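K.L.:
fold the following and give me the result.
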Amino acid sequence: MKPRQRKFVFIILALVALATATGLVLYALTNNISLYFTPTQVFNKEAPQGRGFRMGGLVVVDSVQRQADGLTVHFSVTDTAKSMPVVYKGFLPDLFKEGKGVVVHGKIEPGGVFRADEVLAKHDENYIAPEAEYAMKQAAKERAKVDAASSVSAPATK
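P.N.:
Next up is the predicted model:
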């Protein structure tokens, strides 16, 4: 083999190795990325179907129901605009409480229920995830617009 052919083969092998490494890295990243969505976005079907993601908001007051097995818990998460039912089987964190912030990781089931495989409670009563805080502010603005539009009274008729 001539030196020129050897260089060409070496360059081709190096490009194939680089493409393989890049493909493996991208494949690993796509399996480990966990996107964050609000209950409103999940309700509007903006969240991926059949794939795990995170959803955050506040635990709806009086929504926590524990099953007889002691591990399965049903509750709802809200961003003050929409609520999503969540089912979790396992031990809840000590800071998990109604009306407090929570981030759950899992998938949407066919019935529209979020099946969580991990529940994370906020660590401090003053902390809220920036994404959740932004989503809650946006939901409050939208709710204010709807309230303002519905409070406009129709003209009185005689």
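
K.L.:
all contacts plus neighbour counts: C-alpha atoms, from now on.
P.N.:
Fine.

K.L.:
which residues of the chain fall in helices?
P.N.:
Remark: helices assigned in the chain by DSSP state H are 3-32, 39-43, 130-151.

K.L.:
can you tell me how far residue 111 is from residue 49?
P.N.:
Counting by C-alpha to C-alpha, to the nearest Å, the gap from residue 111 to residue 49 is 12 Å.

K.L.:
what about these two, which has more around it?
P.N.:
residue 49 (13 against 6; other C-alpha atoms under 10 Å).

K.L.:
can you put the helices of the chain in TSV and add distance to residue 97?
P.N.:
Formatted as TSV, these follow (distance: least, C-alpha to C-alpha, whole Å):
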stretch	distance to residue 97
helix 3-32	28
helix 39-43	18
helix 130-151	17
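
K.L.:
spit out the contact partners of residue 40.
P.N.:
For residue 40, the contacting residues are 79, 81, 82, 83, by C-alpha atoms under 8 Å, 6 or more residues apart in numbering.

K.L.:
pick the one among those closest to residue 135.
P.N.:
residue 79 (6.8 Å; C-alpha to C-alpha).

K.L.:
list the contacts for the closest one?
P.N.:
38, 39, 40, 56, 57, 58, 132, 135, 136, 139.

K.L.:
how about the fourth one, nearest residue that isn't a chain neighbour?
P.N.:
Excluding its sequence neighbours, the residue lying closest to residue 56 (C-alpha to C-alpha, 6 or more residues apart in numbering) is residue 103, at 4.2 Å.

K.L.:
one more to put side by side:
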Amino acid sequence: MSLKSLKKQRRIQVVALAAVALVVSTVLIGYAMRDGINFFRSPSQVMEEPPAPNETFRIGGLVEGGTLIRGEGHEIRFSVTDGGASVPVVFAGVLPDLFAENQGMVGTGRYVEGVFVASEILAKHDETYMPKEVMDALKEQGVYQDPNS
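P.N.:
I've put the predicted structure just below:
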């Protein structure tokens, strides 16, 4: 064999090894993130196509006025709406300070037997900020008004 063919063979081996390493790393990253990826759904999307009870996802919208009920202990019940549909939410924990009726929120959890069981609740942090997904869902329903206008 000539020196030229040995270099070509070595180059092919290096490229093949790099391709295998890329595939293996992609599979490992996907496997590690399988529980970390939470899809966003608006209340209308949840009511149209209810997710499986074992699927963790994020829901966002406005806390519907008149629905906030503080139960015994840390349990809180309320409904989240995008103007087109409302989804009842139950949360056991401490709510953020800025959490209030008719304000934006995003929750992470599961939809079980017609109720969103939240493991985490986030509220908008000031009067002007609202998560993009929530804003888009509210605009789609014709509910969102720009606070700057």
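
K.L.:
which residue in the first structure aligns with residue 95 of the second structure?
P.N.:
Under the alignment (TM-score structural alignment), residue 95 of the second structure pairs with residue 92 of the first structure.

K.L.:
ok, the closest residue to its match other than its chain neighbours - how many residues close by?
P.N.:
Closest residue in space to residue 92 of the first structure, ignoring its immediate chain neighbours: residue 119 at 6.7 Å, by C-alpha to C-alpha, 6+ apart. By other C-alpha under 10 Å, the residues close to residue 119 of the first structure number 21.

K.L.:
picking that back up, can you list the contacts of residue 40 of the first structure in CSV and add distance to residue 96 of the first structure?
P.N.:
Formatted as CSV, the contacts of residue 40 of the first structure follow (distance: C-alpha to C-alpha, whole Å):
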residue, distance to residue 96 of the first structure
79, 16
81, 21
82, 20
83, 17
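
K.L.:
of the residues you listed, which ones are shared with the second structure?
P.N.:
On the basis of both residues aligned by TM-score structural alignment, their matches' C-alpha atoms under 8 Å, what survives of these in the second structure is 79, 81, 82, 83.

K.L.:
from memory the last one sits against residue 76, does it?
P.N.:
When you say that, I think you mean residue 83 of the first structure. Yes - in this structure, residue 83 of the first structure is within contact of residue 76 by C-alpha atoms under 8 Å, at 6.1 Å.

K.L.:
neighbour count winner among these two?
P.N.:
Comparing residue 83 of the first structure with residue 76 by neighbour count (other C-alpha under 10 Å), the higher total belongs to residue 76, at 23 against 20.

K.L.:
surely the more buried one meets residue 57?
P.N.:
No - contact criterion C-alpha under 8 Å: residue 76 of the first structure and residue 57 do not qualify, at 9.5 Å.

K.L.:
now, which of the kept ones among the contacts of residue 40 of the first structure lie within strands?
P.N.:
The members of these that map onto strands under DSSP state E are residue 83.

K.L.:
ok, the kept ones among the contacts of residue 40 of the first structure vs residue 67 of the first structure, which is closest?
P.N.:
Closest approach to residue 67 of the first structure among these (C-alpha to C-alpha): residue 83, at 20.5 Å.

K.L.:
run through the residues that contact the corresponding residue of the second structure for the closest one.
P.N.:
Residue pairing (TM-score structural alignment): residue 83 of the first structure is matched to residue 86 of the second structure. By C-alpha under 8 Å, 6+ apart, the contact list for residue 86 of the second structure reads 43, 44, 64, 79, 80.

K.L.:
same thing but at 6 Å, please
P.N.:
Contact partners of residue 86 of the second structure, counting by C-alpha atoms under 6 Å, 6 or more residues apart in numbering, are 43, 80.
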